[in-house]
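Undergrad: Here is my input, please return the structure:
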Amino acid sequence: MTVDVRRADDRFKTKISWLDSKHSFSFGGHWDDANTHHGVLLVNNDDAVKPGSGFETHPHQDMEIVTWVLNGSLVHQDSTGHSGVIYPGLAQRMSAGTGILHSEKNDSWRLRGDTHTDPVHFVQMWVVPDEPGITPGYEQLEIDDELLKGGLVPVASGMDGHESAIRIKNRYAALHASRMQPGMSVELPEAPFLHLFVARGEVSLEGAGVLKEGDAVRFTATGGQRVTATSPAEILVWEMHATIS
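TA: Down below sits the predicted model:
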């Protein structure tokens, strides 16, 4: 059983004129053979994109991509004909499958029709699918009301019998989210692999102490610990019952 705490400042970083991105795992030009994944989670990117900017059309293949917006709005367009605006409380999944092209931009200044200059802040997470070569797909669903009820709310899952907002093509994985007020606590699920990410705010993890915004914890063969908010916070928890061999 291991509880591996990874601090925010130790993440790989990409910072250019329009993007401030922090990578929990090896990504792009940042590579560490000892830090490529945990369970079936390969990417946990913490991104801030300036208005009027973003990721131009680019390809993906054989990946389940879940995007979770924390602040602002992100405009999505892809080669399957799907388009939409992703905002806080909206669960979104894109299955790259045999191949898909998509773009993601902070178009809030145009959508609002004002001089809005705030970045869009979001976390993008990639997990491997059960099998390669599936048909590309897209799904989104509003779950804000569920988040207001407290507790760990299923965001995306491929597990049998697991209620969730959206489905991913991995039967061993599920993503949960919780918006927490100070003093509120949740219990982590038990699984062979867990990944806890503090998307914002500050929490205390039973047995490990304070976790600040951007901190992450990789659990192996454990679970059941309590996470308690010490400030208004939002956490993302991947429950995984398999790993990449």
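Undergrad: alpha carbons only for contacts and neighbour counts from here, please
TA: Noted.
Undergrad: And stretch 49-65, end to end?
TA: 18 Å (Cα to Cα, to the nearest Å).
Undergrad: Pull out the buried positions in the strand ranked longest in the chain.
TA: Across the chain, the longest stretch assigned as strand under DSSP state E is strand 190-200. Judged by neighbour count (16 or more other Cα atoms under 10 Å), strand 190-200 contains these buried residues: Glu190, Ala191, Pro192, Phe193, Leu194, His195, Leu196, Phe197, Val198, Ala199, Arg200.
Undergrad: which secondary structure elements does it contact?
TA: For strand 190-200, the elements it packs on are strand 216-223, strand 233-240, judged by 3 or more Cα pairs under 8 Å, 6 or more residues apart in numbering; DSSP states H and E.
Undergrad: winner for burial among those strands?
TA: Most buried of the helices and strands packed on strand 190-200, by mean neighbour count (mean count of other Cα atoms under 10 Å): strand 233-240, with a mean of 24.
Undergrad: which non-adjacent residue is nearest Leu19?
TA: Val49 (4.8 Å; Cα to Cα, 6 or more residues apart in numbering).
Undergrad: what's around the one you found, how many residues?
TA: Neighbourhood size, Val49 [other Cα atoms under 10 Å]: 25.
Undergrad: and it, how far is that from Arg11?
TA: Distance from Val49 to Arg11, counting by Cα to Cα: 18 Å.
Undergrad: Ok, Arg112 next?
TA: 33 Å.
Undergrad: ok, now which ones touch Lys13?
TA: Lys13 sits next to Asp20, Ser21, Lys22, His23 when contact means Cα atoms under 8 Å, 6 or more residues apart in numbering.
Undergrad: So which elements touch the helix or strand harbouring His102?
TA: Counting by DSSP states H and E, the element that carries His102 is strand 100-105. Taking 3+ Cα pairs under 8 Å, 6+ apart as contact, the helices and strands that strand 100-105 lies on are strand 54-60, strand 74-78.
Undergrad: What count of nearby residues applies to the nearest residue to Gly84 once chain neighbours are set aside?
TA: Of all residues not flanking Gly84 in the chain, His76 sits nearest, at 5.4 Å (Cα to Cα, 6+ apart). The number of residues packed near His76 is 19, by other Cα under 10 Å.
Undergrad: Now show me the structure for the sequence below, then we'll compare the two:
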Amino acid sequence: MIYLRKAEDRGHANHGWLDSWHTFSFANYYDANFMGFSALRVINDDTIDPGQGFGTHPHKDMEILTYVLKGTVEHQDSMGNKEQVPAGEFQIMSAGTGIRHSEYNPSNSESLHLYQIWIIPETTGITPRYEQRRFDAPQGRQLVLSPDARDGSLKVYQDMELYRWALAKDEQSVYQIAAERRVWIQVVRGDVAINGTVASTGDGFAVWDEQAISVHANGDSEILLFDLPPV
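TA: From the prediction side, this is the model:
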């Protein structure tokens, strides 16, 4: 089964300084049919005005991944980290037993565009930790998250893998899905067809009870592919 989640059907909140699209229920947006998918709890597509950001706030027992698409995010947390994460980098934080952090756009002229993704950990009470990394290959499928941090990927406390997949125009490939696994695909940019269903920037696919998916790029494109455990 493949379900297409169109970008314009997501929840939307515009706070003036923050324009946010919610794939799943978040804050004041609630849809009982979109509470998450497998271990995925939040996929927020956020654009933040220059000089603005999220003030210090708490998290607990959540894996929080940020992927910066444009601009730079300045991060500060109660673990003592103060870092800048530029476009193209991924940042992961295990909230675990509890952390407080802020996220800010330090530019006075350029907007900040990022995905913030929350993953439910398979174990609670993890010691909080922070990592960030750049994945430089311009094309191909790169492993970004894995439970064993193999092949240079960032560690995640969940039985899942995340791939950043950059595709050239007319490129086609097949992704094999292990028995009972679920897959979520988020289209970061471009136009792709998944098993013949066409999607564009901001769209997402929920995939279950499939043995494989065929990915075809109608133009230069990038997707995030989450290989997730059964519900």
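Undergrad: Tell me the helix or strand right after the strand holding His102 of the first structure.
TA: Heading C-terminal from strand 100-105 of the first structure (DSSP H and E), you reach helix 108-112.
Undergrad: after superposition, how close is whichever helix or strand comes after that following helix to the second structure?
TA: Of the helices and strands lying after helix 108-112 of the first structure in sequence (DSSP H and E), the nearest is strand 120-127. Following superposition, strand 120-127 of the first structure is found to deviate from the second structure by 0.8 Å on average (mean Cα distance after the TM-score superposition for the first structure).
Undergrad: which residues of the second structure does the helix or strand following strand 120-127 of the first structure align to?
TA: Under the assignment DSSP H and E, the closest C-terminal helix or strand after strand 120-127 of the first structure is strand 137-142. Under the alignment (TM-score structural alignment), strand 137-142 of the first structure falls on residues 129-134 in the second structure.
Undergrad: what about that stretch, how far off from the first structure?
TA: In this overlay with the first structure, the average offset of stretch 129-134 of the second structure from its partner residues is 1.0 Å by mean Cα distance after the TM-score superposition for the first structure.
Undergrad: which residues sit against that stretch?
TA: Outside stretch 129-134 of the second structure, the residues that reach it (Cα under 8 Å, 6+ apart) are Met79, Asn81, Val85, Gly88, Glu89, Phe90, Gln91, Ile92, Met93, Ser94, Ala95, Leu154.
Undergrad: switch to 10 Å and redo it
TA: 63-67, 77, 79, 81, 83-96, 99, 144, 152-155 (Cα atoms under 10 Å, 6 or more residues apart in numbering).
Undergrad: returning to that earlier point: so how far is the longest strand of the first structure off the chain centroid?
TA: 11 Å (Cα atoms, centre = their mean, to the nearest Å).
Undergrad: circling back: next, format the buried residues of strand 190-200 of the first structure as CSV and append distance to Asp32 of the first structure.
TA: Output for these, formatted as CSV (distance: Cα to Cα, whole Å):
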residue, distance to Asp32 of the first structure
Glu190, 28
Ala191, 25
Pro192, 23
Phe193, 20
Leu194, 21
His195, 18
Leu196, 20
Phe197, 20
Val198, 22
Ala199, 23
Arg200, 26
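Undergrad: which two in those residues are spaced the farthest apart?
TA: The most widely separated members of the buried residues of strand 190-200 of the first structure, counting by Cα to Cα, are Pro192 and Arg200 (25.3 Å).
Undergrad: wait, Pro51 of the first structure sits on Arg112?
TA: No. Contact criterion Cα atoms under 10 Å: Pro51 of the first structure and Arg112 do not qualify, at 11.2 Å.
Undergrad: Of those two, which one has the most company?
TA: Pro51 (22 against 9).
Undergrad: Pull up the gap between the more buried one and Ala199 of the first structure, please.
TA: Pro51 of the first structure is 21 Å from Ala199 of the first structure, by Cα to Cα.
Undergrad: repeat for Leu147 of the first structure
TA: On the measure of Cα to Cα, Leu147 of the first structure and Ala199 of the first structure end up 15 Å apart.
Undergrad: Tell me which residues touch the alignment partner in the second structure of Arg11 of the first structure, please.
TA: Under the alignment (TM-score structural alignment), Arg11 of the first structure pairs with Arg10 in the second structure. Applying Cα under 10 Å, 6+ apart, we find Arg10 of the second structure in contact with 20-25, 29, 31, 34, 44-45, 202-204.
Undergrad: Put together CSV for the residues you listed, with secondary structure on each row.
TA: Listed next are the contacts of Arg10 of the second structure as CSV, based on DSSP: H, G, I helix; E, B strand; the rest coil:
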residue, secondary structure
Ser20, strand
Trp21, strand
His22, strand
Thr23, coil
Phe24, coil
Ser25, coil
Tyr29, strand
Asp31, coil
Phe34, coil
Asn44, strand
Asp45, strand
Gly202, coil
Asp203, coil
Gly204, strand
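Undergrad: neighbours around the closest residue to Phe12 of the first structure other than its chain neighbours, how many?
TA: Once flanking residues are discounted, Phe12 of the first structure sits nearest to His23: 5.0 Å by Cα to Cα, 6+ apart. Number of residues near His23 of the first structure (other Cα under 10 Å) recorded here: 22.
Undergrad: circling back: of the helices and strands packed on strand 100-105 of the first structure, flag the one that's most buried.
TA: strand 74-78 (a mean of 20).
Undergrad: From Glu142 of the first structure, how far off is the residue nearest to Asp62 of the first structure when sequence neighbours are not counted?
TA: Nearest non-adjacent residue to Asp62 of the first structure, counting by Cα to Cα, 6+ apart: Gly97, 4.3 Å away. The gap separating Gly97 of the first structure from Glu142 of the first structure is 24 Å, by Cα to Cα.
Undergrad: again, but for Pro88 of the first structure
TA: For Pro88 of the first structure, the distance to Glu142 of the first structure - Cα to Cα - is 9 Å.
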